[in-house]
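A.B. asks: fold the following.
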Amino acid sequence: MVTFFSPTEAYLLRGCLQAGGVPAMVADAQLVQAHGLLASAIPVRVLVPEKLMRQAESVVAAFQRGDFALPEDELAPGDTTDPLP
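C.D. replies: Reported below is the predicted structural model:
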C-alpha cells in the first residue's frame, strides 16, 4: 500500500489502519533496522489486503486530514492536572 524509509512511520500508519478496522502489517522493517547503511535503499512497506484497499485509503486520508488528532487541551482519562495554557 505505502512505503516509508522509517520503520517508526510505518508502524504508526499500521496502528492507524488497525484502529480504523483495516488489518495491516509492516514488512521489511527488521531488514532496514539490521542494515542501517542500506536504509535509504530498502523501503519499509505497509501492507493491507487488496479487498480492503479502498477502506485503507479512506483511513489514510482521514489521518492526513487530522481526523485522529486529539485536541491539545484534552486530558487523558484519569489525569487531573491542568492542561497547558
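A.B. asks: CA atoms for contacts and neighbours, from now on please.
C.D. replies: Noted.
A.B. asks: got the contact list for stretch 5-19?
C.D. replies: 3-4, 23-26, 29, 32-33, 39-40, 42-46, 56, 59-60, 63 (C-alpha atoms under 8 Å, 6 or more residues apart in numbering).
A.B. asks: please generate a structure for the following sequence too, so the two can be compared:
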Amino acid sequence: MDAEALPGRDLFVVAKCMVPTDAFLLQGCLVASGVPAVVADAHHVQADLLIAPALGGVRILAPAAFLAQARDILAAYERGDYALDDDADVGVALD
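C.D. replies: As a prediction, the model looks like this:
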C-alpha cells in the first residue's frame, strides 16, 4: 500500500481514523516508538463529527524516512501487541 503524500511536504498519511481520540492514540504509539507523527484535521472533525467522512477522517502523518517503521508499529497495534491484560496493574512503574 502506497502512502498518500502531502503536496510540497515531506509528510505522508500513515493512517486515518473517523474518531479524533483514536487518531491521537495511534499518534501516541508512533511517537513513543520514535516516529515523529502528527495528527491533522482532528479539530475539524471534533467540531462536527458529521464531516468526518467528507474529510476522509482524521489523518496521522509521518515523514518519509519513518514510513516503514510507522507501518510496523501500526500493524503491531492492530495485532494487539500493545494490549494490556485485564488484570494488569498500570499504577506500578515497570523497570
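A.B. asks: what's L74 of structure 2 aligned with over in structure 1?
C.D. replies: Aligning on TM-score structural alignment places L74 of structure 2 opposite V60 in structure 1.
A.B. asks: just the helices in structure 2 please.
C.D. replies: 20-32, 42-47, 52-55, 67-79 (DSSP state H).
A.B. asks: need the winner for burial among those helices.
C.D. replies: Per-stretch averages of neighbours, counted by mean count of other C-alpha atoms under 10 Å, single out helix 20-32 among the helices of structure 2, with a mean of 18.
A.B. asks: which part of structure 1 lines up with it?
C.D. replies: The aligned range for helix 20-32 of structure 2 is 7-19, by TM-score structural alignment.
A.B. asks: residue closest to the middle of structure 1?
C.D. replies: L13 (1.4 Å; C-alpha atoms, centre = their mean).
A.B. asks: from H35 of structure 1, how far off is it?
C.D. replies: Distance, L13 of structure 1 to H35 of structure 1, using C-alpha to C-alpha, to the nearest Å: 22 Å.
A.B. asks: also Y11 of structure 1?
C.D. replies: 18 Å.
A.B. asks: ditto for D73 of structure 1
C.D. replies: 41 Å.
A.B. asks: next: A62 of structure 1.
C.D. replies: 33 Å.
A.B. asks: ok, for the match of L74 of structure 2, nearest residue in space, not its chain neighbours?
C.D. replies: The shortest distance from V60 of structure 1 to any non-neighbouring residue, by C-alpha to C-alpha, 6 or more residues apart in numbering, is to L17 (7.2 Å).
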